[in-house]
Structures are given as structure tokens and as C-alpha cells.
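>>> structure here, sequence nowhere to be found:
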């Protein structure tokens, strides 16, 4: 393995605390109702299409046509989507901050995120401006875990995947990253990521 000179972060679930449950816990009375709605109506597969470039307007109308009885909670996904993000994951941001201050590695982000809502994130999370570049799925009209999405990042910023590390909380995206030659860390907690970075000698033992 070549020396790692580049670190690529996922955003939602790694640096930014995103979960639609935060919103739908305000709409439904029980966790079971929230789970049912997210598994059967506003599913992750449905949201994937917005990450890949479909507009929220089109997605909302299409889903309401299929499930008119759920119109209000379906509309809430876009109308109240900021309520799905309570804030940053501070401990992971501290890891990013170390790399930024030390200038030891090139820093990039590769995110599955709607082009419509990503500008809000740029306005609200200063640390997003610490990256040399961010590739957003909704802008590129493709997403993780498809190889072409990773390759956009590699080609645009002259990144050698053999010299890069990728951190993501979604195992499918980790598998996709491995398939294109990246070293990976499957994010579970900030403490676990810190330990794995230390094991790879990318972070000091005392941080």
C-alpha cells in the first residue's frame, strides 16, 4: 500500500448528524410508526433518487400520487428537511480540524446529497470550507456506491485512490470505495474512527 496522502470524508452521518427520524419523531407518536413510514413510504431508495439529481418537487408529487393518505408527512420531508439535521458530529469535526491544522493530508468530501439542499449546508457548517474540494451527488447526477461517482473525484482533483483513505458510515459505499482501490474506514463512532486512524499512523496517539 502506498503512503496515504489524501483523506476523503463522507458528510451525512460522519461529520453532520443527519437522520430523518429526528423530523418524524415530531410527526408520529411512536418509534414503530416512524420506522414503518421510513421503510414503506419515504424510503431510503426513494431518497436515493434525490441524491442522484431528481428534484424534491418531482419526488414529492410522485409519492403523493401513490400514497395520497400520507400527503402531509411526505411533504414534510422537503418542507421541514432542516429538522433532520440537529448539528455537526463534533468529535469527528475535531479529527478533521486536526488534519486541517497540521496540513498533513489533502482533504476532500464525497457526499450523497441533493443539489437543492446542499447550499444550506455550505452556509451553516464552516468546516465544509476546510476541504480542497467537495463532490456532491445531486450536482453530478450520480452517487455512491457507483464507480463513476468516485472517479469524478479522482479525475477532478488528480487523486490516486491507492494513496487515499475514505471514511463513510454506509457499508455499501465502503464496498464501492474498496472496489475502486481506496483504503477505507467504516464509520461507526468518532472514537472508533480515531482509533483506526491511529492504527494506520495517520493520527498521533495523543489527540
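Sure, I can see it. Model, not experiment: these values are computed from the prediction.
>>> switch to C-alpha atoms for all contacts and neighbour counts from now on
OK.
>>> so which elements touch the top helix by length along the chain?
Among all segments of the chain classified by DSSP state H, the helix with the greatest residue count is helix 90-102. The criterion is 3 or more CA pairs under 8 Å, 6 or more residues apart in numbering; DSSP states H and E, and the helices and strands that helix 90-102 contacts are helix 190-199.
>>> and here is the other one:
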């Protein structure tokens, strides 16, 4: 049975989707999807998670797509409009685990420039005893080295940790590393999974 829980953040505790913002900027869905698949792509965004600043990361795009200068800058200037609240089932689970005395930690692919603002979105984050943030480590999930950092920093063997993440790639890598895993796809399935692992 695992002894601790390691939480992903985006789309596990808080809902994040660039479409939430860019649907306001591009009323036509096809134009929005074209921008997100050819200009501000997820492959480009990964650099933020690796520690590149918003300002530095957008410069090549501004040079390549000057016609989209305002929309590119919005990735930072309107960043918080990409969020659509917290996930109540996860917040409740974190509180229940805290009450049960289960150690909890965070492991997130995230820019260091927005970390403080994101963890301020929910009091549930105060129940987590520490975080590994990709931008600080210059490593991102699913690189197994970031799982090793989390285990070492938080003082638990891989088999003693249940890792919760919404990405199938991250889950598979964590499982291969030796972590217990729960692929977060349905908030309603979270508490039953925690109960099945003997944590609640």
C-alpha cells in the first residue's frame, strides 16, 4: 500500500486550458485552433515549463508571426484567463487525506513565473508539504529523473507513493519508474481510487 500521494496540478487540482482564453480572442473556433496548432503550440509552451521566461520564449514567435503580436503576448498578459476554477473532488480528497494524516506533495510541469499565483488558487495546496516544479529543475515529466528528484526530496521510495496525473504519458513513465499511479480522467473516480489503495 502506498504511504503518500504525489499530485499533479494542472487539470488535476485546477482546470487549465489555453482555449479558455483564446476562445475570447478568436470568436471563430477554426481560427483559434489554427493559432494554437501553428503559433502558440503546446510544444512551444513546454519551454516555459523548462524554465524559459515568457518574455524570452515569445521573441522567436514575434519575429516569425508579427501579425499575431498581441495574441502571442496574451499568453502571458492574460495567462490567468486560461483557468476555469478548481476541481472540487480533488480539493475534497486532499482535505480528507490531510485529516487521515497521509503525507501529500506536488509534482508539476510549470513555469516558475506563475507558480505562486497558481497555488494561491486553492487552500488545498496548503495541505501539500512540498513541491517539485519543472522550471526549477530544468526537467519535465515524463523524464524519469524528475520522479527520482521527487522521491529523494520527499523521502519516500517509489513504491510508497501514489502519483495522480491527467497525462497518460506521465502516468506510464511514473509506473515504469516504480510509482503507484492513478490516471486522473474522471474526478468522480478519484476518491474510490484512493480508497482502493488503502489511503482513505
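Now that the structure is in, tell me what you want to look at. Here the structure is a predicted model, which is why all the values come from computation and not from measurement.
>>> the longest helix of the first structure to helix 190-199, inter-axis angle?
Between the direction of helix 90-102 of the first structure and that of helix 190-199, the angle (axes from the mean of the first three to the mean of the last three CA atoms, to 10 degrees) works out to 30 degrees.
>>> quick one: helix 90-102 of the first structure to the second structure mean distance?
Compared with the second structure after fitting, helix 90-102 of the first structure has a mean deviation of 1.0 Å; criterion: mean CA distance after the TM-score superposition for the first structure.
>>> looking at the second structure, where would I find the counterpart of that helix?
Mapping helix 90-102 of the first structure onto the second structure (TM-score structural alignment) gives residues 88-100.
>>> quick one: distance of stretch 153-163 of the first structure to the chain centre.
Centroid displacement of stretch 153-163 of the first structure relative to its chain, using CA atoms, centre = their mean, to the nearest Å, is 19 Å.
>>> then stretch 131-144 of the second structure?
In terms of CA atoms, centre = their mean, the centre of stretch 131-144 of the second structure is set 11 Å apart from its chain centre.
>>> again with stretch 54-62 of the second structure
Between the mean C-alpha point of stretch 54-62 of the second structure and the mean C-alpha point of its chain there is a distance of 22 Å (CA atoms, centre = their mean).
>>> what about the residue located most distally from the centre of the first structure, distance to residue 75 of the first structure?
The outermost residue of the first structure relative to its centre, with distances by CA atoms, centre = their mean, is residue 69 at 30.5 Å. Distance, residue 69 of the first structure to residue 75 of the first structure, by CA to CA, to the nearest Å: 12 Å.
>>> that older thread, quick check, the residue farthest from the centre of the first structure in a helix?
Yes - in this structure, residue 69 of the first structure lies within a helix as judged by DSSP: H, G, I helix; E, B strand; the rest coil.
>>> please list all residues in contact with the counterpart of residue 176 of the second structure in the first structure.
Mapped onto the first structure by TM-score structural alignment, residue 176 of the second structure lines up with residue 179. When contacts are counted by CA atoms under 8 Å, 6 or more residues apart in numbering, residue 179 of the first structure is found next to residue 147.
>>> rewinding a little: how close does the aligned partner of the residue farthest from the centre of the first structure in the second structure sit to residue 141 of the second structure?
Residue-level alignment of residue 69 of the first structure against the second structure, with TM-score structural alignment as criterion, gives residue 67. Computed with CA to CA, the distance linking residue 67 of the second structure and residue 141 of the second structure is 33 Å.
>>> hmm, back to that, list the buried ones in the longest helix of the first structure?
Neighbour-count burial for helix 90-102 of the first structure flags 91, 92, 93, 95, 96, 99, 100 (criterion: 16 or more other CA atoms under 10 Å).
>>> cool, stretch 101-115 of the first structure as well?
Across stretch 101-115 of the first structure, burial judged by 16+ other CA under 10 Å covers 105, 106, 107, 108, 109, 110, 111, 112, 113, 114, 115.
>>> first-to-last residue distance for it?
End-to-end distance of stretch 101-115 of the first structure (CA to CA): 29 Å.
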